[in-house]
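Asker: need a structure here:
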Amino acid sequence: MRTLKDLDPRGKRVLVRVDYNVPIKEGKVQDETRILESLPTLRHLLDQGASLVLLSHLGRPKGVDPKYSLAPVAEALGRHLPRVRFVPHSPGSEEAYQAVGALMAGEVALLENVRFEPGEEKNDPDLAARYARLGEAFVLDAFGSAHRAHASVVGVARLLPSFAGLLMEKEVKALSRLLRDPEKPYAVVIGGAKVSDKIGVIENLLPRIDRLLIGGAMAFTFIKALGGEVGKSLVEEDRLDLAKDLLRRAESLGVRVHLPVDVVAAERIEAGVETRTFPADAIPVPYMGLDIGPKTQVAFAEALKGARTVFWNGPMGVFEVPPFDQGTLAVGRAVAALEGAFTVVGGGDSVAAVNRLGLKDRFSHVSTGGGASLEYLEKGTLPGIEVLE
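Answerer: Prediction:
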């Protein structure tokens, strides 16, 4: 993969694909994490005498929609870098091309949302060519979008000298350690709603790992497959055989699988609802399991002890509705407490838990791409990486 070490940006206008898909409320950016993560690459290029044209998506707009404008992001970025300006035209337009033509060294132009362009997600070659006019070199630093073969990720990279930014390089380096010669014992903690969302990752990691801890609603598909009573808990009925097969495969590979032993349950998902704790395989109707229980929190922390490599993706319960966030927070604390281990966390709720606990610095790597990190661990590469090789 070509990196910034291979690029001399002096006097060049460099097109950078960043990931500024950030939460915005009433015209203000609510969480600047992704903006802050992009700064090392941008400062490196500016310090070397480049001018910068930035491309990003925001949300999933259906055509041009002011609600998804990147204008608030430009304002937030301007607090961290001097000489930032927003170009309010569609990034593939003639107006945008004219606006960036006069950029001087040290100046930064953030263009409007790439998803306002109808050809972006189709990787339209004509749109990619219009993007390519905007710079003399291309830097991909949007790891969170590197699994999408879109015009601003892959299309333009084929048309300009292209390089991985520092964030992209950091992500690939950390995640590749989870696939290539990971230090043992190696534990994986997987959560979230559906087995089907994580099946590819589990299958690819199984031959490499020693312990698999399964939480979140997906655990109920495994528990039911083993004959447990799960009440009204979410179950993927069409994946019960798959769950049994995964458990058999884990056993044949010598992987120890840890499922919840107890759960915090309620009759409905809402804050302040009355909760009960049940054995995970004996949940009566009309209750549904909504978080791992206190015994499971202790058991999972115990199962993680001594691990030298840990990958965690996905919440242990309905994280966004207290009190069903406690299991996820407990797992965050348990992973953060491991001394000398290589620990990686990815996925929105898992990362949110780490940030809420103020323990980000206790993890070896906090991935900025949920879907991208899972796809990388499943396939060992991504469209955005292949195009830089």
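Asker: C-alpha only now, for contacts and for neighbours.
Answerer: OK.
Asker: what about stretch 134-152, start to end distance?
Answerer: 11 Å (Cα to Cα, to the nearest Å).
Asker: for stretch 380-389, same thing?
Answerer: Stretch 380-389: ends 14 Å apart by Cα to Cα.
Asker: mind checking how far the residue nearest to residue 134 when sequence neighbours are not counted is from residue 160?
Answerer: With Cα to Cα, 6 or more residues apart in numbering as the measure, residue 97 is the residue that lies nearest to residue 134, at 6.0 Å, once sequence neighbours are left out. If you measure residue 97 against residue 160 using Cα to Cα, the figure is 16 Å.
Asker: picking that back up, count residues in the vicinity of the residue nearest to residue 134, would you?
Answerer: By the other Cα atoms under 10 Å criterion, the neighbourhood of residue 97 contains 20 residues.
Asker: same check, this time on residue 355
Answerer: Counted with other Cα under 10 Å, the burial measure for residue 355 works out to 15 neighbours.
Asker: And for residue 82?
Answerer: Look at residue 82: counted by other Cα under 10 Å, it has 11 neighbours.
Asker: ok, now which ones touch it?
Answerer: Shown in contact with residue 82 (Cα atoms under 8 Å, 6 or more residues apart in numbering): residue 107.
Asker: Residue 121 versus residue 22, what's the distance?
Answerer: 19 Å.
Asker: from memory residue 159 sits against residue 132, does it?
Answerer: Yes. Distance between residue 159 and residue 132: 6.4 Å, which falls inside the contact criterion (Cα atoms under 8 Å).
Asker: Would you mind telling me which of the two has more residues around it?
Answerer: Between residue 159 and residue 132, counted using other Cα under 10 Å, residue 132 has the larger neighbour count: 23 against 17.
Asker: For residue 384, see how far away the more buried one is.
Answerer: The spacing between residue 132 and residue 384, counted by Cα to Cα, is 16 Å.
Asker: ditto for residue 346
Answerer: From residue 346 across to residue 384, the span is 18 Å (Cα to Cα).
Asker: again with residue 228
Answerer: In this structure, residue 228 and residue 384 are separated by 42 Å, where distance is defined by Cα to Cα.
Asker: on that earlier part again, mind checking which of residue 346 and residue 384 has more residues around it?
Answerer: The residue with more neighbours, out of residue 346 and residue 384 and counting by other Cα under 10 Å, is residue 384; that gives 25 against 22.
Asker: run this one through as well so I can compare:
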Amino acid sequence: MATKKSVGALKEADLKGKRVFVRVDLNVPLDDNFNITDDTRVRAAVPTIKYLMGLGSKVILSSHLGRPKGVTPKYSLKPLVPRLSELLGVEVKMANDCIGAEVEKLVAEIPDGGVLLLENVRFYKEEEKNDPEFAKKLASLADVYVNDAFGTAHRAHASTEGVAKFLKPSVAGFLMQKELDYLVGAVANPKKPFAAIVGGSKVSTKIGVIESLLAKVDILLLGGGMIFTFYKAQGYSVGSSLVEEDKLDLATSLLEKAKAKGVSLLLPTDVVIADKFAPDANSKVVSASEIPDGWMGLDIGPDSIKTFSEALDTTKTIIWNGPMGVFEFEKFAAGTEVIAKKLAELSSKGVTTIIGGGDSVAAVEKVGLADKMSHISTGGGASLELLEGKPLPGVLALDDA
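Answerer: As a prediction, the model looks like this:
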């Protein structure tokens, strides 16, 4: 993918007094009283917005929240106004819509350095259909387009892709830029040795990532529920562990591919098993090839943690996508938590550590080590698609650098 123009390349002359349409990702979790329970995404959007404010732009913010079918009050962006205003140090104005005469009037009233938040863009079904007329209406509000919503960059929607066709310049925000620098840059030209840790419950959702990474990494560590499909493919008894029966041949071929490419692929040699899928299950550690009937593997075992840690000690770049076990249950969280601590320790020694979105981000946050990593990706699906080597429509639509 070609390098894209960044908002940092735009100076005061390009931005002062200009209306800038910024697609941000404010899709945050809200509780029943509409309080934000995790403001990570709001905070991540701040640097780009502040940069534009500082250069005298009239900032128009657009985002989605949830998956509304039409106008749904519980998916309104209104509850985000107080936190946004607090973080930006200005009173953020809110529109009751994202297109139309009333919105145009509010846009005309934005002072230089002021911020207007548009209502949830997904209240219109045209957004997800990438309807050109709708994209044109959004674009008509502004002079410049900035996409800082990496979390939706894999979707070709009106506000993430369509708008860019009508506005020049169309550039990447700082968050989008950082995501691309790490997830594309580090993976394309990693400092070697390069290791990937891939976990999660199903092989099927990670096939693309594993295949893509096998071409690039020196070491591949596998954990999480997907390992039992590999074990079964090797003829091990897996008890009642999660297995994707239709992926056994694929698991075998991935192991063969790793061997052919000279990649050191490590599967856990021991696992923590449970007699039921519950936080209070009875548990014990067994060899990976000796899971008894009626028991299921829910975490990697202590020997595997040690082997994995020693393998990681040899590396210069690590990318991690997917937990090692059912970390939501305290009894089965050790594998994931120790790996998180290991990455934090290596990060402090100069190793590039990238947490590639999804559950591994939640795991790293749970142990309070998020700020110790080189990069934490804010995208789930977008991170996966990028690691699979797929182009992202929201990125392709931007101007080349």
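Asker: Now for residue 7 of the first structure, how many residues are close by?
Answerer: Other residues within reach of residue 7 of the first structure by the criterion other Cα under 10 Å amount to 16.
Asker: tell me the contacts of it?
Answerer: residue 163.
Asker: what sits against the equivalent of residue 26 of the second structure over in the first structure?
Answerer: For residue 26 of the second structure, the aligned position in the first structure is occupied by residue 20, per TM-score structural alignment. Residue 20 of the first structure makes contacts with 34-35, 56-58, 73, as judged by Cα under 8 Å, 6+ apart.
Asker: what do you get for residue 350 of the second structure?
Answerer: Contacts for residue 350 of the second structure were tallied using Cα under 8 Å, 6+ apart; they are residue 316.
Asker: secondary structure class for it?
Answerer: In three-state terms, and counting by DSSP: H, G, I helix; E, B strand; the rest coil, residue 350 of the second structure is coil.
Asker: Residue 281 of the first structure versus the aligned partner of residue 336 of the second structure in the first structure, what's the distance?
Answerer: Using TM-score structural alignment as the criterion, residue 336 of the second structure maps onto residue 328 of the first structure. Between residue 328 of the first structure and residue 281 of the first structure the computed distance is 20 Å (Cα to Cα).
Asker: Who has more neighbours out of those two?
Answerer: For residue 328 of the first structure and residue 281, the more surrounded residue by other Cα under 10 Å is residue 328, and the numbers stand at 27 against 19.
Asker: can you confirm that one is in a strand?
Answerer: No. The assignment for residue 328 of the first structure by three-state DSSP gives helix, which leaves it out of any strand.
Asker: my read: it touches residue 351, true?
Answerer: No. Using Cα under 8 Å, residue 328 of the first structure is not in contact with residue 351; the gap is 10.2 Å.
Asker: and the end-to-end length of stretch 281-289 of the second structure?
Answerer: Separation of the first and last residues of stretch 281-289 of the second structure by Cα to Cα is 21 Å.
Asker: That one: which residues count as buried?
Answerer: 283, 285-286, 288-289 (16 or more other Cα atoms under 10 Å).
Asker: residue range for that stretch in the first structure?
Answerer: With the alignment judged by TM-score structural alignment, the segment of the first structure matched to stretch 281-289 of the second structure spans residues 273-281.
Asker: what does that stretch rub up against?
Answerer: 223-224, 227-230, 260-267, 289, 293.
Asker: Could I have the buried ones of those residues as PyMOL selection syntax?
Answerer: The following PyMOL line selects those of the contacts of stretch 273-281 of the first structure that are buried, judged by 16+ other Cα under 10 Å:
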select buried, resi 223+224+228+229+230+260+261+262+263+264+265+266+267+289+293
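Asker: Which ones among the contacts of stretch 273-281 of the first structure lie within strands?
Answerer: 229-230, 262-266, 289 (DSSP state E).
Asker: The second structure: matching residues for stretch 119-126 of the first structure?
Answerer: Alignment note (TM-score structural alignment): stretch 119-126 of the first structure is matched to residues 126-133 of the second structure.
Asker: start to end distance for the matching stretch?
Answerer: Its first and final residues considered, stretch 126-133 of the second structure spans 9 Å by Cα to Cα.
Asker: cool, stretch 230-249 of the first structure as well?
Answerer: One end of stretch 230-249 of the first structure to the other measures 23 Å (Cα to Cα).
Asker: mind listing what's buried in it?
Answerer: For stretch 230-249 of the first structure, burial by neighbour count (16+ other Cα under 10 Å) applies to 230-236, 239-240, 242-244, 246-247.
Asker: and if you look at stretch 388-401 of the second structure?
Answerer: For stretch 388-401 of the second structure, burial by neighbour count (16+ other Cα under 10 Å) applies to 388-389, 392-399.
Asker: Show me which of those residues is closest to residue 35 of the second structure.
Answerer: Of all those, the one with the least separation from residue 35 of the second structure (Cα to Cα) is residue 394, at 29.3 Å.
Asker: The closest one maps to what in the first structure?
Answerer: In the first structure, the position corresponding to residue 394 of the second structure is occupied by residue 384, as judged by TM-score structural alignment.
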